[in-house]
Structures are given as C-alpha cells and as structure tokens.
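**Q** Here is the input, now give the coordinates:
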Amino acid sequence: MRRLIAVLAAFTLSLGMLTACSPGSSQSTSADNAKTVDAYLSALIPKKYQGATIQVATDATLAPTEFVDPETQQLVGADIDLINAAAEVLKIKVTFVNVPFEKVISGVTKGTYPVGASSIVDTRSREKKMDLVTYLKSSPRFFVAKGNTFTKTSELCGKTVAVAAGGVYVDEVKTLSATCPKASPITVEQLTDQSAATQAVVDGKAFASVVSGPIAAWTVKESDGALELAGEPLAPFTYGFAIAKKSGLAPAFLTAVNSLITQGKYTEILKKWGLEDSAVKASTINPRTRKKTS
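**A** Reported below is the predicted structural model:
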C-alpha cells in the first residue's frame, strides 16, 4: 500500500503538467496528454463502478462541510463540493445519500455505501474497517449556550455534553470524564445527529456539545447569539473520505484529491466555505496505520 501511495502521489504531481498546455505546445501534444491522463484515471476505477453511479453516504447536519440548504433543500458544503470535484476529475457519477452519522460509518464498513463524506475523523480503529483518504485537519471545539462559558475542561465535570452518536467525540468526552471525580462524571448524551446535539444545548438539556472547530464556529455564527464557543481547542484531528475496503476506490479518490490540490481547485473550495485554515498539503490513505508500521 505504501509503495502504491508513493506512485500515485508522484503521478498526481504530474497531472497538472500533462493537462496544461504550455505556450509552445501543439494542440496535438495537448490532446495526447489529455488522452494519457484519461486512460490512467479510467484504469483507477474498478470495472464494477465504470459507467455506474457511486453512492456517497453523508450526514447532512454538519455545516459548513455537509448540510441541507434551507432555501433550495439541496445538499451543499465543502465535502459535497470536494466529492463532486473529485468525481469530475475521475469522470464518474456520484449521488449523495443523507443518513445519520452512525449509518454512514456502518454503511461504508459493510460496503453498503462505497464512499462516505461526513467530516469523518481518521482513527486507527476506523482504518481497520475502511480506507480513509485524508483531506482536512482541525481541532475540535466545545460550544455552549450564551453565558455558560467555561475555560477548563474540568469545569464540565458533573454536566451533560451532547454529541452525535457514532462519532469520535463520544470517546473524547468519555476520556475527559475519566479525569473527573467519581461523584461527578460528565454525562455523555448520544443523539441521532449533530443538529439534535446542538438543539439539546439550545434547549438547556445539555450544557455543551463538541464537534470539529469549523463546524462549531459555523454553528455559533448561525445561532443568532444563542450559542458561544467555550474552552480551549482539543488536540487536532485529520479528516478523511471513507472508502469501503473491498470497493477498490481509495487509489482513485486519493489521486483525485491530490489533483484538486495541485490544480488549486481544492483551495478554491475551502475558501468558499471559510475552511482554508483546515487545508492539508497533500492527501494520503490511512496515515495512522502507515505511521504505526513504518
């Protein structure tokens, strides 16, 4: 896998050179280069998916990465744009399936969905069940109802923190709770999705919620003053597009994401959604497993 990733990375760096026609290049040379790129990209797509529409599972409650536009009722966000752009690079068709986060993870694990795009944190345990093609990094943040601010995470002891079920934030809060006095642990309220977790904070049913920094900031911004960020950012996470192990699609999406980075489209999309500070220099597959074995 490591050798394959290195080869793909090297080829991706040359995609821009192959597809761009220099002032002195002939039209025939440009056309030949385009054919070479198309042939290579086509070969990356397993036969069962060639000509088919690939389902991408997403939990569209995580603005600004994936959410439902209230005016158009269409799925929008950075993840949606990146997947669509990757599909354009690979010349494949994708369709999004909006399901709760737990079903995104279980669906990709079982192969029900070939791809998952839902602000999925890369962990070693997940890399055993699926391939993670990295594309973002950020530090999780807590948010609370206006006026309920706190500075230290120890102040959460004895309080309720609402999180989306199936996410890594469940374990993050449980880890924090383990440092609390036995008489006042943190109560972890696992809800269907992040929208429900946010609503629990607004309604006073939970003291706080925690999610990736950009999502927390967006949630606070859109709350009309009802919410505010609190505490210090937690240790940063890397996020990846989840690819079903047996699908064989990970190399294709790795190449596509790195192509978007090289060509500048990646930066353009992140700036559109205010995520430029979460950019990665290059995408890779299952970096946690690779670090452990290298």
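**Q** Only C-alpha atoms from now on, for both contacts and neighbour counts.
**A** Noted.
**Q** which ones are touching Ser259?
**A** Thr12, Leu13, Leu15, Gly16, Val89 (CA atoms under 8 Å, 6 or more residues apart in numbering).
**Q** ok, so of the residues you listed, who is nearest Arg290?
**A** Comparing the contacts of Ser259 against Arg290 with CA to CA places Thr12 closest, at 19.8 Å.
**Q** so that closest one is in which element?
**A** Taking DSSP states H and E as the criterion, Thr12 maps to helix 2-19.
**Q** Name the residues of that helix that are buried.
**A** Ile5, Leu8, Ala9, Phe11, Thr12, Leu13, Leu15, Gly16, Leu18, Thr19 (16 or more other CA atoms under 10 Å).
**Q** Could you also give me the structure for this second sequence? I'd like to compare it with the first:
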Amino acid sequence: MALSKKQGVVVGVTAAAIAAIVAVGAVVALNQPAAATAADSTPKPTKSAAKISADSVPWVEGDVVPKAVEALKKSGFTPVEPGKLTVAVGAFVPPLSYVPDGKTLPAGTEPNIGSLIAQGLGLKYNPVVVAWADWPLGIQSGKYDLITSNVTVTEARKELLDFASYRQDLLGFYVKSDSRITKIEKAADISGLKIVVGSGTNQEQVLLKWNDELKTAGKAPADLQYYDDNAAATLALQSGRVDAVFGPNAAYAWAARETGATKLVGIVPGGWPQAAAIAAGTAKGNGLIEPVNIVLNELIANGKYAQVLKGWGLDSEGVTTSEINPPGLPKS
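**A** Presented below is the predicted three-dimensional model:
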C-alpha cells in the first residue's frame, strides 16, 4: 500500500524502513507472546457463546493509575495536544475497530484499549481514525501520540517505534458448532479434511507445510478450499461442503460470538512458525511507552483488560503481562 502523499517525509526515516513498517499487518493480520512457537501455549478449544450483537458489547471504563501518571511526568513526554492522548485507530469491522452506524467514534477492542490507556495516564482520550498506510509516518512525525490498531511487533518496526504488548496475534481453526471435530493442533488433525484458507496467506503456508508432512507419512493431505469472499466460505461451512475454516482468529472469534454457529478448535501463532505480539506503539525514545506499559499491566491485574477481550470473544488472545519491545517477527 502506498503512503499518503499528504504526509511529509520524516527526517531520518528512509523509504525502505517505512516500507518495512507498513508491510506487515494488514487490516486483520492479526499475535502469541514473543518467544513462543507454534506448539507453545495453545489455548484450549472453546464452544461458541450465545448470539450477541456488536451494539450490545459494553464499553469498559478505566481509572487513573497514579504510578503511570507519575512515570509520565518524569518521562519528559509532551502530548500532541495538552491534556489529551491522541490515539491512532482503524475503522474496519468488529471486533477490532469499527464505527457503529449513526456514531462518529470508533468502537471495538482496539479503541477501548486506547481509551483505557488514556484514562490510566490521566489524559483525555482523543481517537483519530487513520488509514493503515498512514499511521507509521503519523506516529513518527508526532501527529499521533500512540497507535492501538492491531499492530504486530516486528524487528523492523522496533527500529523506529517503541511497543507495549497487549494481545496475541493468532490464527484460528473454526468448525460448525455441532461438528464432531474437537481439535486441530497438528498435521495429523487435518488429514482428509476440507479446509477453507486464503490464497497467498501465512495460514496457507501452515497448511501446505502440514500437507507435506502428511504426504511424507503416507497419509491423506487436507483438501484446501479457496473462496473469494467470507460469505461464500461461511455458506460452504454451514452447508457441510467444507469441514473447517482457517484464518485470522479475531475475525472468526467475533463471528462465533455473534452468531453462535461456529466454534474454535485450534490456534496457531499468527507469525507461524514464529510468533509476535499485538502492541501499542509510539515514536521511539519519546518516553511514553514506559507509562503505557504500567497502565496495561494494571489493567491486566484489575480485570478491566479481561472484560474488554471477553466482551468481544477474544479471550484466547489474552496475555498475562505487557512487555516493552518484546521480540518481533524477523525482517523479511
């Protein structure tokens, strides 16, 4: 995606570096704690929750975190607008970030996390909806203080940004809620199954590798199915023409929560075979990331963080601690 021509070139940021920052993490790229691999810390399969609409998910309010406020004062960080935390967010689809019908402010996990961070720092939350390609320059140039928009930590991005992790980037296997399939965790589990997957995606590479393992073992590989849109894939799953769908967990988790028609039976790290975290990002060395990290860990400790994820059906992507600049996906 091309960077916005309206953005000025940031001094000291090369075109190659910016390209590296933008490249990873499409709208629903979408992260297991840093040092994990595909076999580590796999969440348990879950049954679908009752039907729910996006409008019924409550917005979680937070409190000031004195320790974070004190750290912010000592950091020397100056917000874009005095008394406010200007946070870049996307406007895509539930559960991550979207603008509800008739509303002007974004909702979803990412805006709510941004709001809780602002409240913890004792600042007014000032969300700004931005295009995916525009946020790196916006953060670097000081147009935005922070981004909470499903950003994956990568080694390339860490050269220019500081991060505080708050979610795992995961890929999920989903089946019909009444399916006899109870788990998909390794190559043997997909033998003979028809699985919907996106062409040219990391999840396709997972299945192709597993199919190679099955063929070497003399077992039937999975039959990979490709659809142009989610509606067609969903219809194929519900009609029994395919056994499972495999893709970004966040989107499928919300669909399961919203409709009750599917259930999670397996998780794979989003950067398979490596994993990285979803994190809040800010300009490197500006002093903001330490206070943000303090707020995030307080939110984890007091249960507010869990409330946000539970409301949107993303419990499986939760973390037990926020890390500053955890290991990210390697440079390509």
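**Q** so what number do they get for TM-score?
**A** TM-score of the superposed chains, computed with TM-score structural alignment, normalised by the length of structure 1, equals 0.59; 238 aligned residues with a CA RMSD of 4.5 Å.
**Q** Spell out which two among the contacts of Ser259 of structure 1 are the most distant pair, please.
**A** Farthest pair in the contacts of Ser259 of structure 1, by CA to CA: Leu13 and Val89, 14.1 Å.
**Q** Ala133 of structure 2 reaches Ile21, doesn't it?
**A** No - the pair Ala133 of structure 2 / Ile21 is not scored as a contact, 9.3 Å apart, by CA atoms under 8 Å.
**Q** what about those two, which has more around it?
**A** Using other CA atoms under 10 Å as the criterion, Ala133 of structure 2 and Ile21 rank with Ile21 on top: 26 against 18.
**Q** What's the match for the more buried one in structure 1?
**A** Using TM-score structural alignment, Ile21 of structure 2 has no partner in structure 1.
**Q** correct me, but Ile21 of structure 2 touches Glu155?
**A** No - if you go by CA under 8 Å, Ile21 of structure 2 and Glu155 don't touch, sitting 9.1 Å apart.
**Q** Please say which position in structure 2 Trp218 of structure 1 maps to.
**A** Under TM-score structural alignment, Trp218 of structure 1 pairs with Trp254 in structure 2.
**Q** What strand or helix carries its match?
**A** Assigned by DSSP H and E, Trp254 of structure 2 falls in helix 249-259.
**Q** For whichever helix or strand comes after that helix, enumerate the helices and strands it packs against.
**A** Using DSSP H and E, the helix or strand that follows helix 249-259 of structure 2 towards the C-terminus is strand 262-269. Contact here means 3 or more CA pairs under 8 Å, 6 or more residues apart in numbering; DSSP states H and E; on that basis strand 262-269 of structure 2 packs against strand 170-176, helix 249-259.
**Q** Let's have those in TSV, adding mean neighbour count and distance to Lys215 of structure 2.
**A** What follows is these, written out as TSV (neighbours: other CA atoms under 10 Å; distance: least, CA to CA, whole Å):
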stretch	mean neighbour count	distance to Lys215 of structure 2
strand 170-176	28	21
helix 249-259	23	27
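**Q** wait, which of the ones you listed is closest to Pro326 of structure 2?
**A** The nearest among those, by CA to CA, is strand 170-176 at 16.2 Å.
**Q** mean per-residue distance, the closest one to structure 1?
**A** Compared with structure 1 after fitting, strand 170-176 of structure 2 deviates on average by 5.3 Å (mean CA distance after the TM-score superposition for structure 1).
**Q** Please verify my assumption that Ala117 of structure 1 contacts Phe241.
**A** Yes - counting by CA under 8 Å, Ala117 of structure 1 touches Phe241, with 5.1 Å between them.
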